[in-house]
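A.B. asks: got a sequence here, can you model it:
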Amino acid sequence: MQRYFVPDDQVENDHLIIQGDDYHHIVHVMRMEKGSKLICVLSCHKTALCQIEQITNERVIVRVEEWINEQTELPVQIYIAHGLPKGDKLELVIQKGTELGAASFIPFMAARSIVKWDAKKANKKLERWKKIAKEAAEQSHRGKIPDIHAPMTIDELVEFAKIADYRLFAYEEEAKQGNHRTLAAILRQMKHGQSLLAVFGPEGGFSGEEVELLKQHGFFSCSLGPRILRTETAPLYLLAAASYQFELQ
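C.D. replies: Purely as a prediction, here's the structure:
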C-alpha cells in the first residue's frame, strides 16, 4: 500500500490534506480514486490507514480510518557524515542509507573532496537530497524522513558531534593493520535510544590533519572489515551492521 508523509499543518481533525508532488503521484501516477486506501505518516511519526474522500484540482482529502502502531525505525540513532564525493554518489548514500535506517545525513567539505560546494546551487541541491530521502523513506516504510543537513566544514562537524553518544570515523589504515574490533565493540556497548555519529571520507580518504582533529575530539578510528570499501559503500556497511546488531539478533 502506498505511503505518504503529511506535514502536521495539513491535518484537520480526522482528515488529512495531501498536496504538491504527492497529489500528482496519487492522482496521475497511481491513478487512485475516491475510496482508495493509502498510508499516511505525520511529522510526529504517527501512522494512519486512510481512505480518499475527495479529489479536487489541487488536493486530495483523506479520512483517517485507523491509527497504526508500527515500529520500523532502528532503535538507535545513526548519523552519517560524509565527505562530499564525486558525481551522484551522495545521492546513492542518502537513498540506500534511508532504506537501511539512517537518522540523519551530514555532508561535509573534506580536505580531499574533489567536488567543491557551490553556494549558488545550494538550495536546489538540498531540495533534491531531501526529495530522495523522502521517497526512499516512503518506499521502505520508514516512520520518519531522515534529516538532511547543509554541508559543514570539518570544524562545524566536530562541534555538531557533541550531540552524539558515540563518535567514530572509518579509516582504511585500521583495516590494513588488521584492527577490526572497534565497530563491533561500540555497537555492543550502545543501548536503545543512544546515538552514533559515523564519519566517512571522500574518495581520497581523510587528510592527516583531519585524522588528528577527529581523534582529539573523541572520535574512534575503525575499520569496516579486511576489504577496502568504496566511499559510497562504507556507510551502507555500517548501517547494515547496526541493523544486524539491534534488529536481527
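A.B. asks: rest of the way, CA atoms for contacts and neighbours
C.D. replies: Fine.
A.B. asks: hang on, Gln54 packs against Val60?
C.D. replies: Yes: counting by Cα atoms under 8 Å, Gln54 touches Val60, with 5.9 Å between them.
A.B. asks: same for the longest helix out of those in the chain, what does it pack against?
C.D. replies: For the chain, the helix that runs over the most residues, judged by DSSP state H, is helix 122-139. Here helix 122-139 touches strand 3-6, helix 89-99, strand 147-148, going by 3 or more Cα pairs under 8 Å, 6 or more residues apart in numbering; DSSP states H and E.
A.B. asks: in it, what counts as buried?
C.D. replies: For helix 122-139, a neighbour-count test (16 or more other Cα atoms under 10 Å) marks Trp129, Lys130, Lys131, Ile132, Ala133, Lys134, Glu135, Ala136, Ala137, Glu138 as buried.
A.B. asks: in this structure the last one contacts Met1, no?
C.D. replies: Translated: Glu138. No: if you go by Cα under 8 Å, Glu138 and Met1 don't touch, sitting 10.3 Å apart.
A.B. asks: let's see this one next to it:
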Amino acid sequence: MEYLSDIELYFCKTVYKEQNYFLLEDDEFKHCIKVMRNKKGQKIYATDGAGNLFEAEISEINKNFLKAEISGTKTFQNPYTNFTFCIPNLKNPERLKFALEKCTELGVTNFIIFNSERTIAKNINLSRLNKIVFSALKQSLRTYLPEIHIANQLKEIDTHNKKVIVFDQNSEVYLKDLTFNQNEEYLFVFGPEGSLTKEEIKFLNPDKIVKLSENRLRSETAIIKAASILL
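C.D. replies: Reported below is the predicted structural model:
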C-alpha cells in the first residue's frame, strides 16, 4: 500500500469480506464519483471503521453506489480501547466540536458526553457529534470510528469495575506520572466550566484525582492535552 498520508480515505459501511468487495453508498459514493471524479478501474482506499484499511479497484459504478474489488487489507490494532473520555456538554458547541475532532485525530475511540449539574447547554445533538468524529476519522486517516454515548446526567455513567480518573487543578498528582494497565477499563472525567460539584465527585469516587499542568486550562484545552499525554 501507499503511504497513508498520500491517500483519500472513504468509509464503507457495507463490506463483503468473503466475496472480497465493498460498496460505497450515499455521501461517500457522491464524494468519490462526483467530487473526486474517480472512474471505473481506478484505485481507492476505504475503512470499515473497525480497524481495517482496504485497497480496492472500482469495478462497477451504479446510480447510487459503487462496487470496489478489494486487492489488499491492512488491519490496525486499537491499543486504547480501554480508555473512555467523559466530556461535559460545553457551553460553546464549537469548543466541544474542536475537542472531539482533535481527540479523534489523536486516537481516542470512546466518548461519553454528559450533562453535569453546572452544565449550561443541556441539549446534546448526537447526530451532529457523530458527524464530527466521522469527518475527523477520515481527515486523520484513522481506521476506528469512535463510539459516542450520551449521559443526560453524570450519575448515568456506569463506573462499575472501572478506574475513574478525575481532573482537578488543585491536585498534587500529574496525569503524565500515572501508569495504566491494558486489562483495566479507565474513565477520564473532565469537568465543565465551573468544574464538577462535590456531590458529583463523591458519586464518581475517583481512583485518582490528577492535574495536567500548573496553569489553568479551558475545558477543551484540558481534554486535548490529556489525549496528547495518554496517546
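A.B. asks: on that earlier part again, any chance of the buried residues of helix 122-139 of the first structure in CSV, plus distance to Leu183 of the first structure?
C.D. replies: Putting the buried residues of helix 122-139 of the first structure into CSV (distance: Cα to Cα, whole Å) gives the following:
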residue, distance to Leu183 of the first structure
Trp129, 28
Lys130, 28
Lys131, 31
Ile132, 28
Ala133, 26
Lys134, 28
Glu135, 30
Ala136, 26
Ala137, 26
Glu138, 29
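A.B. asks: show me which of these is closest to His192 of the first structure.
C.D. replies: Nearest to His192 of the first structure, judged by Cα to Cα, of the buried residues of helix 122-139 of the first structure is Ala137 at 21.1 Å.
A.B. asks: the more surrounded of Gln54 and Val60 of the first structure?
C.D. replies: Using other Cα atoms under 10 Å as the criterion, Gln54 of the first structure and Val60 rank with Val60 on top: 23 against 14.
A.B. asks: what lines up with that one in the second structure?
C.D. replies: By TM-score structural alignment, Val60 of the first structure lines up with Leu66 in the second structure.
A.B. asks: which residues touch whichever helix or strand that match is part of?
C.D. replies: In this structure, Leu66 of the second structure sits in strand 65-75 according to DSSP states H and E. Residues outside strand 65-75 of the second structure that contact it (Cα atoms under 8 Å, 6 or more residues apart in numbering) are 1, 20-26, 29, 51-61.
A.B. asks: quick one, which of the residues you listed are buried?
C.D. replies: Here, 16+ other Cα under 10 Å leaves 21-25, 29, 51-59, 61 buried among the contacts of strand 65-75 of the second structure.
A.B. asks: please flag which of the contacts of strand 65-75 of the second structure sit within helices.
C.D. replies: Using DSSP H, the contacts of strand 65-75 of the second structure in helices are Asp26, Phe29.
A.B. asks: just checking, Lys86 of the first structure is part of a helix?
C.D. replies: No: read with DSSP: H, G, I helix; E, B strand; the rest coil, Lys86 of the first structure is coil and lies in no helix.
A.B. asks: quick check: it vs Glu99 of the first structure, distance?
C.D. replies: Separation of Lys86 of the first structure from Glu99 of the first structure (Cα to Cα, to the nearest Å): 22 Å.
A.B. asks: strands of the second structure, start to end?
C.D. replies: For the second structure, the strands defined by DSSP state E occupy 9-11, 14-16, 21-25, 43-47, 52-61, 65-75, 83-88, 110-114, 147-151, 163-167, 186-189, 208-210.
A.B. asks: on that earlier part again, tell me which of Lys86 and Glu99 of the first structure has more neighbours.
C.D. replies: Set Lys86 of the first structure next to Glu99 and count neighbours by other Cα under 10 Å: Glu99 wins out with 20 against 14.
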